[in-house]
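Have a look; sequence and predicted model below, questions after that.
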Amino acid sequence: MSDPLQIKRLLRRPQFLAAAKGVSEARGAVVIQRLDRGDGSAHIGLGFTATRKVGGAVVRNRAKRRLRQAARLMIAQHGRPGSDYVFIARMGTADRPWDRLLDDVKSTLTRLATPKTERADRPSHPRASSGQDDRTP
């Protein structure tokens, strides 16, 4: 029998800054950053943040509460052990219908669990390959 998944909260600023150096994905009302710690520990670290652009303190707190609950429901199935995740609230997080928010979190976690080399479905940016710039002189 495997031991249960251990989840720890990220509480210190350096932990959040480290996660920002990992990969990130945005879907709907959430941005999630993931850092593969590589420290041999199998626990999952979770952090939650919302900027003042999201709204006042009441709106930011509601958005973070909703993200915490969504993470509790989804991280065991879609999270990768040995990783730290930072959930960042966006403008519509506090008002998004619950099932859509859960879908955003699930699809973002699934996307982050897939290595970039296996992600062939994302087309490259059109200007990146043409070498042309649309700006006028």
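Noted; the coordinates are in hand. This one's a predicted model, so the numbers in the text were calculated from it and none came from an experiment.

contacts and neighbour counts: CA atoms only from here.
OK.

which secondary structure element contains Ser41?
Here Ser41 sits in a region with no helix or strand, counting by DSSP states H and E.

just checking, it touches Gly82?
Yes: look at Ser41 against Gly82 with CA atoms under 8 Å: they come within range, at 5.6 Å.

Show me which of these two is the more surrounded one.
Comparing Ser41 with Gly82 by other CA atoms under 10 Å, the one with more neighbours is Gly82, at 17 against 11.

For that one, which non-adjacent residue is spatially closest?
Ala42 (4.4 Å; CA to CA, 6 or more residues apart in numbering).

got a list of contacts for the top helix by length along the chain?
Secondary structure of the chain per DSSP state H: the longest helix is helix 57-78. By CA atoms under 8 Å, 6 or more residues apart in numbering, the surrounding residues in contact with helix 57-78 are 5, 48-52, 54, 87, 89, 93-94, 101-102, 105-106, 109-110, 113.

C-terminal to that helix, which secondary structure element comes first?
Later in the chain than helix 57-78, the nearest helix or strand by DSSP H and E is strand 83-89.

then this one, side by side with the first:
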Amino acid sequence: MRKRADFLAANSGKRASTPGFILLVRDRKDADPSMRVGFTVTKKIGGAVVRNRMKRRFRALAREIVPAKGVAGSDHVMIGRANGIERDFELLRSEFANALDRLRA
């Protein structure tokens, strides 16, 4: 996802909070079954290096987990939290999978 309007629309969907990030999932209600993913990390988290590192970690998680556990026809947005960069990658992986499971139920 690249357009600001898509990110704002995702804010009206379901949300799941974890210590490392907030996950938003919004059904687009169109005929397209593809799953789109977007990432947001604000300047409050840190400088450009820290924000880019966090987004790279989020991309790796999304590449691995969204095809298997994502919601078809939906937009998925991950919003970084302050202690997300320090969390163990395996812990982030399990939190992301659990958050998707909660939102699908």
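Arrived safely, thanks for sending. Not measured: the values here are computed from a predicted model.

circling back: quick one: buried residues of the longest helix of structure 1?
By neighbour count on 16 or more other CA atoms under 10 Å, the buried set for helix 57-78 of structure 1 is 59-64, 66-67, 70-71, 74-75, 78.

against structure 2, where does it fall?
Mapped onto structure 2 using TM-score structural alignment, helix 57-78 of structure 1 spans residues 48-69.

Mean distance of that stretch to its aligned residues in structure 1, please.
On superposition with structure 1, the mean distance recorded for stretch 48-69 of structure 2 (mean CA distance after the TM-score superposition for structure 1) is 0.8 Å.

and Ala82 of structure 2, how far is that from Ile45 of structure 2?
5 Å (CA to CA, to the nearest Å).

which residues do the two both contact?
Residues touching both Ala82 of structure 2 and Ile45 by CA under 8 Å, 6+ apart: none at all.

For structure 1, just list every one of the helices.
13-20, 57-78, 98-113, 126-130.

So what's the gap between the second one and the chain middle?
Distance of helix 57-78 of structure 1 from its chain centroid, counting by CA atoms, centre = their mean, to the nearest Å, is 11 Å.

and it with strand 83-89, angle?
Interaxial angle, helix 57-78 of structure 1 versus strand 83-89 (axes from the mean of the first three to the mean of the last three CA atoms, to 10 degrees): 140 degrees.

what is the orientation angle of helix 57-78 of structure 1 with helix 98-113?
Using the same axes, to 10 degrees: helix 57-78 of structure 1 against helix 98-113 is 50 degrees.

re earlier: make JSON lines out of the buried residues of helix 57-78 of structure 1 and add distance to Pro126 of structure 1.
Listed next are the buried residues of helix 57-78 of structure 1 as JSON lines, based on distance: CA to CA, whole Å:
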{"residue": "Val59", "distance to Pro126 of structure 1": "37"}
{"residue": "Arg60", "distance to Pro126 of structure 1": "35"}
{"residue": "Asn61", "distance to Pro126 of structure 1": "38"}
{"residue": "Arg62", "distance to Pro126 of structure 1": "38"}
{"residue": "Ala63", "distance to Pro126 of structure 1": "34"}
{"residue": "Lys64", "distance to Pro126 of structure 1": "35"}
{"residue": "Arg66", "distance to Pro126 of structure 1": "36"}
{"residue": "Leu67", "distance to Pro126 of structure 1": "33"}
{"residue": "Ala70", "distance to Pro126 of structure 1": "34"}
{"residue": "Ala71", "distance to Pro126 of structure 1": "34"}
{"residue": "Met74", "distance to Pro126 of structure 1": "34"}
{"residue": "Ile75", "distance to Pro126 of structure 1": "34"}
{"residue": "His78", "distance to Pro126 of structure 1": "31"}
